[in-house]
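Enquirer: Fold the following, please.
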Amino acid sequence: MEIMASNDELENRLDSSLYGTPQLKPDEQRHYLGTFRERVALTLDFKEVKNSDYLEILKKELESHPEYHLLINGNVPSGSFSALIKISRQTNTNFETVANNTTNSESELAAVVASKDTALNLSNVDVAHKN
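Expert: Down below sits the predicted model:
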């Protein structure tokens, strides 16, 4: 018995072979260091990650939510990277360094606090707007 795939199935298989598995919202995932916006609790850009007051807010967020994890942009300067790792250890939070192929402009995110698999749907996640 011969099984024939439809043209759409064949085309999908060829596309997956050539381009890889399609991603859902790839630009959003790139911006939020590999996660979806709906899972994000807090973000810091490259300028904010150098501010000790903002790092304290980050620490309090991680202490309040032990189920969250920390995503760190691989382009973060070593001093800020060390501070983020220290906070991660102090709060017993898992962290992940994310390779980001773009330059570290101030408009990019340096660190993201997110839920691993639960949608939070918070309206404001920028550290500058947190109390």
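Enquirer: When you work out contacts or count neighbours from here on, use the C-alpha atoms and nothing else.
Expert: Fine.
Enquirer: Could I get the full set of helices for the chain?
Expert: With DSSP state H as the definition, the chain shows helices at residue ranges 7-19, 26-31, 52-64, 78-90.
Enquirer: wait, which of these is closest to Asn104?
Expert: Comparison of the helices of the chain against Asn104 by C-alpha to C-alpha identifies helix 26-31 as nearest, at 11.9 Å.
Enquirer: who wins for proximity to Ser115 among the helices of the chain?
Expert: Distances from Ser115 to each of those were compared using C-alpha to C-alpha; the shortest belongs to helix 52-64, at 10.6 Å.
Enquirer: now the angle from the closest one to helix 78-90?
Expert: Inter-element angle recorded for helix 52-64 and helix 78-90: 30 degrees (by axes from the mean of the first three to the mean of the last three C-alpha atoms, to 10 degrees).
Enquirer: one more to put side by side:
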Amino acid sequence: MKSDHKTDTLANMDPSMQRVAVGIHGIPELKRDEKINYLGEFRERIIRRLTKKQVAEKSIYPEIEKALSHRESSRMLINGSLSPQFTDKYLKLARKMKKSYTVIHDPELTGETGLVVISNDAVDIQDIDV
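Expert: Below is the predicted model of the structure:
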């Protein structure tokens, strides 16, 4: 059976070909390209986002403090490629506000995202950028 990578999906394959495809390529990941740009999270879960340049600025963005206070916020993610001299102020803010945080060290992450405040559920906020 010849496979056309662009049109074949697991749902269109017979069960034996599905097992082979999963064995070779692993379990497919939903919205992988989107998640790579947002520190491994789905766009619809993001309450606020800062770029790497914004995180590197001296002061804390009040929008991030407000986002951490948002009733839906669950935690903060920070890009691990940034220096602690830039990220420590946000880690302290998260601790002060009793929100968990994770520093993400993943070389596959692309884009300019430096920090996101996220929810466990979809919040679908249109303008997440500060």
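Enquirer: So for the first structure, the centremost residue is which one?
Expert: In the first structure, the residue lying closest to the centroid (C-alpha atoms, centre = their mean) is Leu33, at 3.0 Å.
Enquirer: you'd agree it is up against Ile72?
Expert: Yes: under the criterion of C-alpha atoms under 8 Å, Leu33 of the first structure is in contact with Ile72, at a separation of 7.5 Å.
Enquirer: Name all residues that make contact with the aligned residue in the second structure for Ala99 of the first structure.
Expert: Counting by TM-score structural alignment, Ala99 of the first structure lines up with His105 in the second structure. His105 of the second structure sits next to 79-81 when contact means C-alpha atoms under 8 Å, 6 or more residues apart in numbering.
Enquirer: which among these end up buried?
Expert: Neighbour-count burial within these applies to 79-80; the criterion is 16 or more other C-alpha atoms under 10 Å.
Enquirer: In strands, which of the contacts of His105 of the second structure fall?
Expert: With strands identified by DSSP state E, the entries of these that belong to them are Asn79.
Enquirer: What residues sit buried inside stretch 68-87 of the second structure?
Expert: For stretch 68-87 of the second structure, a neighbour-count test (16+ other C-alpha under 10 Å) marks 68, 72-80, 82, 86-87 as buried.
Enquirer: Overlap of the contact sets of Leu33 and Ile72 of the first structure?
Expert: When contacts are counted by C-alpha under 8 Å, 6+ apart, the set common to Leu33 of the first structure and Ile72 consists of 98, 111-112.
Enquirer: Show me which of the residues you listed are buried.
Expert: Neighbour counting by 16+ other C-alpha under 10 Å classes 98, 111-112 among those as buried.
Enquirer: I'd like those residues written out as CSV, with distance to Lys47 of the first structure added.
Expert: Supplementary listing: those in CSV, determined by distance: C-alpha to C-alpha, whole Å:
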residue, distance to Lys47 of the first structure
Val98, 18
Ala111, 11
Val112, 14
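Enquirer: Between those, which sits nearest Glu11 of the first structure?
Expert: Compare each of these with Glu11 of the first structure using C-alpha to C-alpha and the shortest gap goes to Val98, at 32.0 Å.
Enquirer: can you pull the contacts of the closest one?
Expert: By C-alpha under 8 Å, 6+ apart, the residues touching Val98 of the first structure are 33-34, 71-74.
Enquirer: which of those are also in contact in the second structure?
Expert: Of the contacts of Val98 of the first structure, the subset whose aligned partners also make contact in the second structure (criterion: both residues aligned by TM-score structural alignment, their matches' C-alpha atoms under 8 Å) comprises 33, 71-74.
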